[in-house]
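>>> Only the shape, not the letters, is given here:
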């Protein structure tokens, strides 16, 4: 049974160094609460499409809107929230056992995902009914 709830989701401040030549943000080992084992990014997502539609049993993820914006809909099986990501110095930390869907991508948006583990298809829950069973919230 997964005890994570909507309240365990956090927005992480990514350090920003401001300069007249442009800003720089840095993600280091102390910025996020897990060791990064996989990095990927979503781009060229049509504004009418959505990504995600799953939860993880063990993996943690940090989502960052490097460019543009997109909406992240989250559910713990009881409560739902929606968070708009649109700043490259803010990251959305999603713990295990949280359902996520990404939609409403703006033109040119890029979503960076930092993961606590390598890809493992057995860690994914793609069916919401199975997710509810995993959460033991029938």
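Now that the structure is in, tell me what you want to look at. Model, not experiment: these values are computed from the prediction.
>>> going forward, measure contacts between C-alpha atoms and count neighbours the same way
Fine.
>>> quick one, strands of the protein?
10-13, 16-17, 24-25, 38-43, 51-56, 61-67, 70-75, 80-85, 90-94, 99-103, 110-115, 124-125 (DSSP state E).
>>> Which one of the ones you listed lies nearest to residue 133?
Shortest distance between residue 133 and these, using CA to CA, is found for strand 124-125: 10.4 Å.
>>> packing partners for that closest one?
Packing contacts for strand 124-125, counted by 3 or more CA pairs under 8 Å, 6 or more residues apart in numbering; DSSP states H and E, involve strand 51-56.
>>> Please compare the first structure with the one that follows:
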């Protein structure tokens, strides 16, 4: 595990070690080991129809890790200093989202299951759902 993942304030991609043998593959996710925070909430997105975009928000404090455990999707990231697109297409590829990442997920394959690990419990006030408000909060 790259210990710098614990200190970053910009999104990054990292690989989760794959274990296994002739019986199949296995990956392990552990708080504060290969995930750079204590995991307080887990959810997954699936059954997203073609052409639908999801997300459209940032956070005040929640960090997240996104992993496409089946299928694939793309993620648009914007932290006011850079915009980039990331494709999640492997259960061993993980994307860390920092609170200052406005994110939108799209181009879901029909079989996509996007696992999300969050550093905080759900709190509506942690979400920034208006892009202009996001720019106010994170533009310097």
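Everything's here; your move. Fair warning: this is a prediction, and the values are worked out from it, not measured in the lab.
>>> Give me the TM-score for these two chains.
Once the chains are laid over each other, their TM-score by TM-score structural alignment, normalised by the length of the first structure reads 0.91; 132 aligned residues with a CA RMSD of 1.4 Å.
>>> The strands of the first structure: which one's closest to residue 31 of the first structure?
Among these, the nearest to residue 31 of the first structure by CA to CA is strand 10-13 (7.9 Å).
>>> The closest one against the second structure, how far on average?
Its matched residues in the second structure lie on average 1.5 Å from strand 10-13 of the first structure after superposition (mean CA distance after the TM-score superposition for the first structure).
>>> Give me the contact list for that strand.
Strand 10-13 of the first structure is contacted by residues 31-32, 89-94 when judged by CA atoms under 8 Å, 6 or more residues apart in numbering.
>>> The same query, at a cut-off of 7 Å, please.
The contact list for strand 10-13 of the first structure, computed with CA atoms under 7 Å, 6 or more residues apart in numbering, reads 89-93.
>>> quick check: it aligns to which part of the second structure?
Counting by TM-score structural alignment, strand 10-13 of the first structure pairs with residues 12-15 of the second structure.
>>> The first structure: which residue goes with residue 119 of the second structure?
In the first structure, residue 119 of the second structure lands on residue 116 (TM-score structural alignment).
>>> Wait, its match touches residue 35, no?
Yes - using CA atoms under 7 Å, residue 116 of the first structure is in contact with residue 35, at 5.8 Å.
>>> Can you check which residues contact both of the two?
Joint contacts of residue 116 of the first structure and residue 35 (CA under 7 Å, 6+ apart) do not exist.
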